[in-house]
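Novice: Sequence first, predicted model second:
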Amino acid sequence: MELARVLADSHSADWKVREGAATELGKLLPSEQVIERLAELLGDDDMAVELEATEVLARFGGRAGLVAILRELGRRIDDPDSDYIAYRLQELQTNDRIPILQNSREILIQSPSPEVSEGINQIEQLFGYLAPKSE
């Protein structure tokens, strides 16, 4: 897999090609350049591309990937389409047992940017009950 080719595919006019490129980019993690491009795909015009980028970042992007997702959620607080990203995180938490809430709470302790904090607040409201905070 050549990074330049996958990055070029991620800019394709065809949403299916961009979606496939998001998947392939996940195989190239960890890479700051890949995280950055996947974060850009969170704002793609096609929902399938956004959701694939969300999943790849949540599964394989580590802390930086989750921060990118949370930042996008916080930035798009008034965009109803961003709800799909939050719901995808909920599915990953419940179905795939990826510790989205635990990892987000650890990020919150580190005083993240206002956008990231708002993203964490959104997922807490949506599915924080699934993993109550320990006192």
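Specialist: That came through, no problem.
Novice: Could you use CA atoms for every contact and neighbour count after this?
Specialist: Noted.
Novice: now stretch 65-75, how far from the centre of its chain.
Specialist: 6 Å (C-alpha atoms, centre = their mean, to the nearest Å).
Novice: Could you count how many residues lie near D9?
Specialist: D9 has 20 neighbours, counted by other C-alpha atoms under 10 Å.
Novice: how close does it sit to S31?
Specialist: Counting by C-alpha to C-alpha, to the nearest Å, the gap between D9 and S31 amounts to 17 Å.
Novice: Got another one to weigh against that:
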Amino acid sequence: MMNADPQDTDLESALRHSHEADAFERLASIPELRGHIDQPAARERLEQMLADDVVTVEVEAAEALVKSGGKAGLLAVLGVLGRRHDDPDVDYIAYMLNDIDHDDEFPVLQDALAIDDAELTLAEKLGLENLRRLMGR
């Protein structure tokens, strides 16, 4: 009998914890999921967590997607910013993006502006425009 791949086991554990009722468990799963972001299940779960009922979970999932998820992760977050533009909770995601961009920690706006406009959905365009306004650029 073959042993399970430890990476698969770690991902399964992270996915299981990401669905826990306790918000601290879900938060703790985000770095684990981020470590497996190249796996579709991890990326998909992080994207789902952008709609968590705890804003801190949403913000941490957004940061993981933007910093480690490449263009697809950034687009997922921009889409949320656009679709939920009138939701005050999404402001926390935008402020986090502003902070990491402003602190030169990660070039959020530069990366977003480098994406061809034709590739953006209407929600992603709205999210980018709202982010630009927030950043004053």
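Specialist: Cool, the structure landed. Everything numeric here is computed off the predicted structure, so don't read it as measured data.
Novice: show me what contacts the aligned partner of A68 of the first structure in the second structure?
Specialist: Aligning on TM-score structural alignment places A68 of the first structure opposite A76 in the second structure. With contacts defined as C-alpha atoms under 8 Å, 6 or more residues apart in numbering, A76 of the second structure is in contact with E47, L65, E124.
Novice: Alignment lookup: V34 of the first structure to the second structure.
Specialist: V34 of the first structure maps onto A42 in the second structure, by TM-score structural alignment.
Novice: Next: I85 of the first structure.
Specialist: By TM-score structural alignment, I85 of the first structure lines up with I93.
Novice: Any buried residues in stretch 8-26 of the second structure, and which?
Specialist: Judged by neighbour count using 16 or more other C-alpha atoms under 10 Å, the buried positions of stretch 8-26 of the second structure are L11, A14, L15, H17, S18, A23, E25, R26.
Novice: Spatially, which two of the residues you listed are the most separated?
Specialist: The distance between the two most remote of the buried residues of stretch 8-26 of the second structure (C-alpha to C-alpha) is 18.4 Å, for L11 and A23.
Novice: Could you pull out the helices in the first structure for me?
Specialist: Taking DSSP state H, the helices of the first structure run over residues 3-9, 15-26, 32-41, 47-60, 62-75, 82-94, 100-109, 114-127.
Novice: Could you list every helix and strand in contact with the fourth one?
Specialist: Meaning helix 47-60 of the first structure. helix 15-26, helix 32-41, helix 62-75, helix 82-94 (3 or more C-alpha pairs under 8 Å, 6 or more residues apart in numbering; DSSP states H and E).
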